[in-house]
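Colleague: give me coordinates for this.
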Amino acid sequence: MLGIHDFPLYVFSCILLNLTPGQDTMYIIGRSLAQGRRAGIVSVLGIMTGVWVHTLLAALGLSVILATSAMAFAVVKFAGAAYLIWIGIRFLLQSNGADVMPDNRMTARNDRQIFQQGMLTNVLNPKVALFFLSFLPQFVSSRTDTVFLPFMLLGLVFFTTGSIWYLILVHGASRLSQRFRHRSTIGGRLKRLTGLLFIGVGIRLAFAKAH
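Modeller: Below is the predicted model of the structure:
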């Protein structure tokens, strides 16, 4: 099938991998709890755009740089960790509730910012790049002339299964916090929780190892 083998197994693996909580899951849940469904959906779009970036890098063989260079891995890792911690600190500074914004007050500027942050948190995670570099080739036939198309098709499957699951998380998390976000005290606590969550994920990423 277009240079791909064991496709049903790949789809099943994607579903299991997407169900496993990770950095992207924490980011999406945090945004949905603190800012609602629209922010959560925009976060999903940003993160899944990052998935496409990693798929493209793996298809072009550029992710090999992270696998073979400890310095490159460390630079990307610490950049990603610092970015997550910075986002977390911003949530903590805004936790007085003044910036808690319901869905109907979200603006295009807010959407762009959330999208960009979601994409960068994913792109700046070197472990995601190494995952795609090591996982996707296992389902590409050795007899295929080019791996680019099979890689992109496999990336599309991961994108689809991941998007469906993340949108379910957005719906659940935003419903859970909907009745509380308009209250400044509880809304501020949600923002503090989200900020601490991002900081914790950033610290975890900073100590991540390539293998």
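
Colleague: from now on I want contacts and neighbour counts done on CA atoms only, so please keep to that.
Modeller: Will do.

Colleague: grab the nearest non-local neighbour of the residue in the chain sticking out farthest from the centre.
Modeller: Residue farthest from the centre of the chain, counting by Cα atoms, centre = their mean, is R143 at 32.6 Å. Among residues not flanking R143 along the chain, G3 sits closest, at 7.4 Å (Cα to Cα, 6 or more residues apart in numbering).

Colleague: touching, that neighbour and F148? I think so.
Modeller: No. Between G3 and F148 there is no contact under Cα atoms under 8 Å: 9.8 Å.

Colleague: now the residue farthest from the centre of the chain: which helix or strand?
Modeller: If you go by DSSP states H and E, R143 is not part of any helix or strand.

Colleague: against which helices or strands is the helix or strand containing R90 packed?
Modeller: R90 is located in helix 70-93, with elements delineated by DSSP H and E. Secondary-structure packing of helix 70-93 (3 or more Cα pairs under 8 Å, 6 or more residues apart in numbering; DSSP states H and E): helix 64-68, helix 108-123, helix 126-135, helix 184-206.

Colleague: second chain to compare with the first, below:
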Amino acid sequence: MIPLHELFFFILAALVLVISPGPNMIYLISKSITQGKKSGFISLAGVVCGFLFHIVMVSFGLTAVLLAVPFAYTVLKAVGTAYLLYLAYQAIKPNSKNIFDVEQSSSYDSPKKLFTVGFLTNVLNPKVAVFYLSFFPQFIKPEYGSVFTQSLELGVVQVFVSFSVNFVIVLTAARVAVFFSHNPIWIKVQKWFMASILTYLAVKMAFSKAK
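Modeller: Take a look at the predicted model:
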């Protein structure tokens, strides 16, 4: 089992990444605002199943790679650091789009389509795969037990964090959109706060020691 103090930092990282705008968040917000909360929850179910797919694939992959190629840890750490800095830049780059500005549509998707698109949006989202491949090795240590078991443990924690945040997003998307439309200064505050946290996580990852 991974110690609680290690899990706490992982939860922080998972929280920051799930609240950073990406395909999953944009899709959930869009459907929640244009088609209602029920459509948002159906879409969220698809997104969660996509996470489960990633967890199984990455858990098997990390078990094989990290045990066979120790140097892979250094490579994944470098990729993870670069990716976090990229996300930090994306958060504050000029003319970045407000994710709560969505186009209204007169057509409504069926529950099957909502679930399927949510699932594929997550499965095909490189952000999720990179997060798992670059972050998981930072918390997996041989002395904690099976690499595969630790991967699944981190995966379950990450899914719980993502589900909780996205659940709140679906519930509040319309009200938050109205708030930001009337208080644009908070969009800038949110972006710079997120960029600062992402940069901190990148630096911490860069200086973490190899196992």
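
Colleague: tm score of chain vs chain?
Modeller: TM-score of the superposed chains, computed with TM-score structural alignment, normalised by the length of structure 1, equals 0.58; 142 aligned residues with a Cα RMSD of 3.1 Å.

Colleague: one step back: closest one to L93 of structure 1 among the helices and strands packed on helix 70-93 of structure 1?
Modeller: helix 184-206 (8.3 Å; Cα to Cα).

Colleague: what's the matching range in structure 2 for the closest one?
Modeller: Using TM-score structural alignment, helix 184-206 of structure 1 corresponds to no residues of structure 2.

Colleague: what sits closest to C14 of structure 1 if chain neighbours are left out?
Modeller: With Cα to Cα, 6+ apart, the residue lying closest to C14 of structure 1 is F158, at 5.8 Å.

Colleague: T185 of structure 1 now?
Modeller: G97 (6.6 Å).

Colleague: can I assume that neighbour sits in a strand?
Modeller: No. Counting by DSSP: H, G, I helix; E, B strand; the rest coil, G97 of structure 1 falls outside a strand, being coil.

Colleague: among the helices and strands packed on helix 70-93 of structure 1, which is the most enclosed?
Modeller: helix 184-206 (a mean of 21; mean count of other Cα atoms under 10 Å).

Colleague: so what does it touch, helix or strand wise?
Modeller: helix 23-35, helix 70-93, helix 148-181.

Colleague: to T49 of structure 1, which of those lies closest?
Modeller: helix 148-181 (8.6 Å).

Colleague: check which helices and strands the closest one is in contact with.
Modeller: helix 7-19, helix 23-35, helix 37-60, helix 184-206.

Colleague: how about CSV for those, with distance to T68 of structure 1 added?
Modeller: Compiled in CSV, these are given as follows (distance: least, Cα to Cα, whole Å):
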stretch, distance to T68 of structure 1
helix 7-19, 25
helix 23-35, 23
helix 37-60, 14
helix 184-206, 19
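
Colleague: what's the closest of the ones you listed to I89 of structure 1?
Modeller: Nearest of those (Cα to Cα): helix 184-206, 6.0 Å.
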